[in-house]
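Colleague: sharing a model that was predicted from the sequence below.
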Amino acid sequence: MLGKTYESQVCSIARALEVIGERWSLLIVRDALFGGATRYRDFQHNLGIATNVLKTRLDSLVQAGIMYRHRYSEQPELFEYLLTEKGRALAPALVALTEWGDRWATDEQPPIFYIHSTCGNGITEQTMCAHCGRVDEPAEINAILGPGHPLWTPATGEGPAGSAG
């Protein structure tokens, strides 16, 4: 069984999961990004989440720099939770997870669509090669070691043959 941290993993996916991998965290970010939720009561109402869990998740998102607390009233003292640049940068990952869920996690029609507010056309997340363009086949994607991996060799710019990080 996995613990709460992935210290033995040298992998950016594992690092991301440590920050945002708890399911309520992603749903809070989703509601903030695409539903305009900013206030505690909005998140609680939309998600039906227990108040103690919501407080813990919001505190962890603030601590991780994904959201920040902004006081919008002094009497009574009330706060809203706003996304930072780091939090807004999760939008493509959430669009990709939505597309995956629409295809593989249900037999139903998609419950929501993402559209471009400027032109009204659909938004999709795509895997792109900087040289060739769109890559549709996962078999065409290789994972190689990068400079953040302990086995990476600076002289050659790569790790042991056939290894992935």
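Modeller: That came through fine.

Colleague: from here on, contacts and neighbour counts on C-alpha atoms
Modeller: Noted.

Colleague: wait, isn't A32 in contact with R39?
Modeller: No. Counting by CA atoms under 8 Å, A32 stays clear of R39, with 9.3 Å between them.

Colleague: the more surrounded of these two?
Modeller: Between A32 and R39, counted using other CA atoms under 10 Å, A32 has the larger neighbour count: 21 against 17.

Colleague: element containing that one?
Modeller: A32 is located in helix 23-35, with elements delineated by DSSP states H and E.

Colleague: packing partners for that helix?
Modeller: helix 40-47, helix 51-63, strand 77-83, helix 91-104 (3 or more CA pairs under 8 Å, 6 or more residues apart in numbering; DSSP states H and E).

Colleague: so can I have JSON lines of the ones you listed showing mean neighbour count?
Modeller: Formatted as JSON lines, the helices and strands packed on helix 23-35 follow (neighbours: other CA atoms under 10 Å):
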{"stretch": "helix 40-47", "mean neighbour count": "15"}
{"stretch": "helix 51-63", "mean neighbour count": "16"}
{"stretch": "strand 77-83", "mean neighbour count": "16"}
{"stretch": "helix 91-104", "mean neighbour count": "15"}
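
Colleague: dropping in the other structure now:
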Amino acid sequence: MTHELRSGCPIAASLDILGDRWTLVVLRDVLLGGRTRFSELAVDESIATNILTDRLHRLVEGGLVEKTADPDDGRRVIYRPLLPAIDLIPVLAELVAWGSRHTAVPENPVFAAFVNPETREAAVSQVMARLTAQVR
């Protein structure tokens, strides 16, 4: 994963890859939602297809997601997370917890284990282990 750094700050470098409105939402769906196909990713948040195409391209180019032929239909592709994306799960869990505490988002049972400080670490470990086992 290489890109031109605009500064020597690791936060700025991370935001160069992840810091727009849709990238973390796409990663959420790939990492936590188990979505692998373009059509699945386009549904929930009503992301425009050109934006989704761009974000997926950036994630593939950035080494966070791989794009492979669908084994069930070679004309289609699937997107799978790679280890750098899986390493973001603790960050996503903290964003879930922060958003649940500080915004008016309704409770979502899908994220309950991340919201609860007593179960967050175990939930993160479980998701990371499951996804890491799927990486070739």
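Modeller: Perfect, thanks for sending it. Bear in mind that the values here come from a model prediction, so they are computed numbers and not experimental data.

Colleague: show me what L61 of the first structure aligns to in the second structure.
Modeller: Alignment note (TM-score structural alignment): L61 of the first structure maps to L59 of the second structure.

Colleague: what sits against that match?
Modeller: Neighbour list for L59 of the second structure: 17, 23, 65 [criterion: CA atoms under 8 Å, 6 or more residues apart in numbering].

Colleague: and if we set it to 10 Å?
Modeller: 1, 17-18, 23, 26-27, 53, 65-67, 79, 81-82, 85 (CA atoms under 10 Å, 6 or more residues apart in numbering).

Colleague: what does L92 of the second structure give?
Modeller: Going by CA under 10 Å, 6+ apart, L92 of the second structure touches 24-25, 27-28, 31-32, 86, 98, 114, 124.

Colleague: of those - the most surrounded one?
Modeller: Sorting the contacts of L92 of the second structure by how many neighbours each has (other CA under 10 Å) puts L27 first, at 27 neighbours.

Colleague: still on that earlier bit, of all the contacts of L59 of the second structure, which comes closest to L131 of the second structure?
Modeller: The shortest approach to L131 of the second structure among the contacts of L59 of the second structure belongs to P81, at 7.7 Å (CA to CA).

Colleague: how near is the closest residue to the closest one other than its chain neighbours to H57 of the second structure?
Modeller: Spatial nearest neighbour of P81 of the second structure, excluding adjacent residues (CA to CA, 6 or more residues apart in numbering): V65 at 4.4 Å. As judged by CA to CA, to the nearest Å, V65 of the second structure and H57 of the second structure stand 9 Å apart.

Colleague: over to P84 of the second structure?
Modeller: For P84 of the second structure, the distance to H57 of the second structure equals 15 Å [CA to CA].

Colleague: in contact with the residue positioned nearest the centre of the first structure, which residues?
Modeller: Centroid-nearest residue in the first structure, with CA atoms, centre = their mean: L90, separated by 4.2 Å. Listed by CA under 10 Å, 6+ apart, the contact set of L90 of the first structure reads 20, 26, 29-30, 33, 66.

Colleague: alright, I will stop here.
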